[in-house]
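Visitor: Quick one, fold the following:
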Amino acid sequence: MRVFRRNYKVLALESSCDDACVALLEKESPHKPPLVIDQFKKTLLSAENGGIVPTAAHDFHHATMAPLVDEFCQKHSLNFATPPDLICCTRGPGMTGSLSSSIQLAKGLSMAWQVPVVGVHHMLGHILVSQLPKTSQPLLEPPQYPFLSLLCSGGHTMLVLLKSIVDHEIIIDVNDIAAGDSLDKCARELGLYGNMLGKELEKYVDSIPLDTRKEYHEINTKVKTNPYNLKLGLPFKGPRDPKYPDPIHFSFASFKSSIQSYRKQHHGDQPFDESTNQFLAYKIQETIFDHIIDRINTAFTMHGSNTAIYPEADSKFVGVRDLICSGGVAANSRLRHKLSQELKFNECLETEDKLTFHFPDLLLCTDNAVMIGVAGIELFEKLRIKTDLSMLAIRRWPLNEIMKVDGWTEINEAEFKSITRYR
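Guide: Here you go, the predicted model:
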């Protein structure tokens, strides 16, 4: 007997910062990840302004989102007669003016097409996009709870323990600026130019001959007694800093200051020569990533089970077997390599089981609408919730408080089945 299945389609919108994004996903089974049908993306060009200006981003999104979505819907024949079954949009965190453009558009389409809308937490999208098949890891199964996620972007840097889709504990947060913001600022100090300066810094470092990078790697910058007279150490490693702090923090603001101080002391107003510029670029990127590794290893020690290393280890990470690295900085190949090689998971958790790393495809590391669709589907299916039409943008929305905002509405069984129609 032939079995007919009815897939349901999801339109997703993202506009939290400087990217205007729309995507279409299709879901055919509660046991399989959604299929990505298509996505569009346009990015605000901000290099001339030295970074993202909120008012410029606001104007960009309000001028871009509607025609972008209109073009996308025409391409895929999405209209009143053949609408998607669900709409997902980013509700926060992010810049309020930017967020509001896709939220208002999503609410308008929801009313016109009479389909529910789900307002999604941006960072949850970065985490859950790891459920999709990965080009570099095609046989890898999705992560299983409990798992860890390193969210590393221009706006956020945190290590999170996830026990369910909404049960999150922030293990390490940043106490000043995010890693991506620091990389961007340092790249600008070194004279690099582009819309994504962190990516430009990575390309610049990768262009340095391998032998030269090996030489740079061996140079100790913990003290100034090196050929470049550069002192560049890790944050929180001073004599007065506790070895096992509570809470644990990331800190990245000092790296830009280090370049500025070094320039003032050794070069005045003159630009760096190429050798010095390359050395600084290599060491800045490497030390920022070393700091991330150091803080995560501190968390492994404190929340592992090996009391021989740390007598007060609380075993909080026992059962964790997966680590997701997501966000724009997660696209950096050097960071991916260092994570896979330098974390002390086995030692601190007293296990021979390997920690499985999940690295989303590069295009899905930076902001995109696909991740918003994936997270929205998970909220809709696992929790049977949607968002009512009174929702507003949320500028600051802690990841461990997803369900504490207003606007969540439960979906009854009849409405759920009318949308999914799973067999």
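
Visitor: Every contact and neighbour count from this point should use C-alpha atoms.
Guide: Noted.

Visitor: can I assume residue 289 sits in a helix?
Guide: Yes. Looking at residue 289 with DSSP: H, G, I helix; E, B strand; the rest coil, it is inside a helix.

Visitor: Tell me how many other residues crowd it.
Guide: Counted by other CA atoms under 10 Å, the residues lying close to residue 289 total 18.

Visitor: do you know how far it is from residue 15?
Guide: 28 Å (CA to CA, to the nearest Å).

Visitor: now do residue 129
Guide: Using CA to CA, we find residue 129 at a distance of 17 Å from residue 15.

Visitor: Between these two, which has more neighbouring residues?
Guide: Between residue 129 and residue 15, residue 15 has the larger neighbour count (other CA under 10 Å), namely 36 against 26.

Visitor: quick one: contacts for that one?
Guide: If you count contacts by CA atoms under 8 Å, 6 or more residues apart in numbering, residue 15 has them with 21, 61, 90, 98, 99, 101, 102.

Visitor: one more time with 10 Å
Guide: Counting by CA atoms under 10 Å, 6 or more residues apart in numbering, residue 15 touches 21-22, 41-43, 57-58, 60-62, 65, 89-92, 94-103, 122, 367-369.

Visitor: my guess is residue 133 meets residue 361, correct?
Guide: Yes. If you go by CA atoms under 10 Å, residue 133 and residue 361 touch, sitting 8.6 Å apart.

Visitor: and residue 173, how many residues sit next to it?
Guide: If you count neighbours by other CA under 10 Å, residue 173 ends up with 18.

Visitor: Helix, strand or coil: sort out it for me.
Guide: strand.

Visitor: what helix or strand does the nearest residue to it once chain neighbours are set aside sit in?
Guide: Distance criterion CA to CA, 6 or more residues apart in numbering; nearest residue to residue 173, sequence neighbours excluded, is residue 158 at 4.5 Å. Using DSSP states H and E, residue 158 sits within strand 157-162.

Visitor: Next, the second sequence, to be compared with the first:
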Amino acid sequence: MLVLGIETSCDETGVALYDTEKGLIANQLHTQMALHAEYGGVVPELASRDHIRRLVPLTQAAFNEAGVQYADIDAIAYTQGPGLGGALLAGAAYANALAFALNKPILPVHHLEGHLLSPLLADEPPEFPFVALLVSGGHTQFMAVRGVGDYELLGETVDDAAGEAFDKTGKLLGLPYPAGAILSQYAKLGQPETFHFPRPMLHSADLQMSFSGLKTAVLTAVEKTRAELGLSPHDTLPETVRNDICRAFQDAVVDVLVAKSQRALLQTGFRTLVVAGGVGANWKLREILSHLQVQAAPKSPRENVKTHFPPLPLCTDNGAMMAFAGAMRLQHGVQVAEPSGQFDVKPRWSLREIVRDGVQAA
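Guide: Okay, here's the model as predicted:
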């Protein structure tokens, strides 16, 4: 079974081909990072227009890479949501038009399900069941995953997601787009414990999280440091101070995610953790979670956890995860729609609505 996957939820245009016998045979990606850099963030209208420009040549490049023809595909999977409305429409319209022209079945896929299943594309994929930490864009969630389509939400952020907190804090520090990724790189140069920021909800018994207060803590630290150094609000912080703040902020976020990951594993009884989404590429998070252990009781022995990450190129949005998720759902009996030319997108779409039998609730 050969599935074409199309991803256009935000600022990456992804087109890929997944063969259930051969694996991922083509993966084409265009990032709009340079396009949005001068604006300091994603401009939805520009993102939509660029998707339209890129989809056809990327699709042709994917078929050339795989050495197959359009007629060879068995189905087309695309991101129906969540994401930017205009960006989603660009991909949905293209996918449905292509399916109609080729008379191929069409399969709308949840963006987060793509991220959730992406670690299965690794050379050593995880086995079900597992706890999934989804840290993608505006989402930070813990899911119990018992199989394809069998997902239970365990907890999530009550305000800003981890990725949003990284980006907003980076912008607060005057870092260019993409601020969150640059913050993580400067954190490597920072000294630990020079600054200390709170760990919101670290000790709460549930799996809820909160990251918006960290931005306020960073702002307070920046203003206090400026006053101590005699700097004006427009002066640039010394590099060492900036790096130390980046380090302290990252340490705070990672501490919360690690503690909540341990709690999720203990609550479910699972000993496999899957980390997916853009923040899953963060070097500090990967370093600690790769050696994670849990202790069920104070005097019980510590147990090792098997932690899985998607390959680094698949942490950000991409067509491979869409093609793979579509193929997995097809293999598990989901019914595909025949091409009709009618479609919709879901900019706000909870993963709660994805159920085991493949029915997507309205």
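
Visitor: Counterpart of the residue nearest to residue 173 of the first structure over in the second structure?
Guide: Under the alignment (TM-score structural alignment), residue 158 of the first structure maps onto residue 141 of the second structure.

Visitor: Okay, helices next: where are they in the stretch 151-300 of the second structure?
Guide: Here the stretch 151-300 of the second structure has its helices, by DSSP state H, counting those that start in this stretch, at 162-172, 179-187, 212-229, 239-268, 283-289.

Visitor: ok, and which of the ones you listed has the densest surroundings?
Guide: Scoring the helices of the stretch 151-300 of the second structure by mean neighbour count under mean count of other CA atoms under 10 Å gives helix 162-172 as the most buried, with a mean of 23.

Visitor: Could you tell me where that helix falls in the first structure?
Guide: Using TM-score structural alignment, helix 162-172 of the second structure pairs with 179-189 in the first structure.

Visitor: Next, the mean deviation of that stretch compared to the second structure.
Guide: Once the two are superposed, stretch 179-189 of the first structure sits an average of 1.4 Å from its aligned residues in the second structure (mean CA distance after the TM-score superposition for the first structure).

Visitor: so who does residue 352 of the first structure touch?
Guide: 345, 346.

Visitor: thinking again about what came up before, mind putting the helices of the stretch 151-300 of the second structure in TSV, distance to residue 97 of the second structure included?
Guide: Converted to TSV, the helices of the stretch 151-300 of the second structure look like this (distance: least, CA to CA, whole Å):
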stretch	distance to residue 97 of the second structure
helix 162-172	33
helix 179-187	35
helix 212-229	41
helix 239-268	41
helix 283-289	40
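
Visitor: just so I know, which of those lies nearest residue 300 of the second structure?
Guide: Closest to residue 300 of the second structure of those, according to CA to CA: helix 239-268, at 12.7 Å.

Visitor: That closest one to helix 179-187, inter-axis angle?
Guide: 110 degrees (axes from the mean of the first three to the mean of the last three CA atoms, to 10 degrees).

Visitor: so how far is helix 239-268 of the second structure off the chain centroid?
Guide: When distances are taken as CA atoms, centre = their mean, to the nearest Å, helix 239-268 of the second structure is centred 17 Å away from the chain's centroid.

Visitor: quick revisit: am I right that the residue nearest to residue 173 of the first structure is in contact with residue 174?
Guide: Yes. With contacts counted by CA under 10 Å, residue 158 of the first structure reaches residue 174, the gap being 6.4 Å.

Visitor: Compare the two and say which is more crowded by neighbours.
Guide: More neighbours surround residue 158 than the other of residue 158 of the first structure and residue 174, with 21 against 18 (other CA under 10 Å).

Visitor: how close does the more buried one sit to residue 9 of the first structure?
Guide: Applying CA to CA to residue 158 of the first structure and residue 9 of the first structure gives a distance of 32 Å.

Visitor: who's in contact with the counterpart of residue 74 of the second structure in the first structure?
Guide: Aligned by TM-score structural alignment, residue 74 of the second structure pairs with residue 85 of the first structure. Going by CA under 10 Å, 6+ apart, residue 85 of the first structure touches 7-11, 26, 110, 113-117, 418-420.

Visitor: so what's residue 331 of the first structure up against?
Guide: Neighbouring residues of residue 331 of the first structure by CA under 10 Å, 6+ apart: 152-153, 199, 202, 325, 359-366.

Visitor: Since that was my last question, I'll sign off now.
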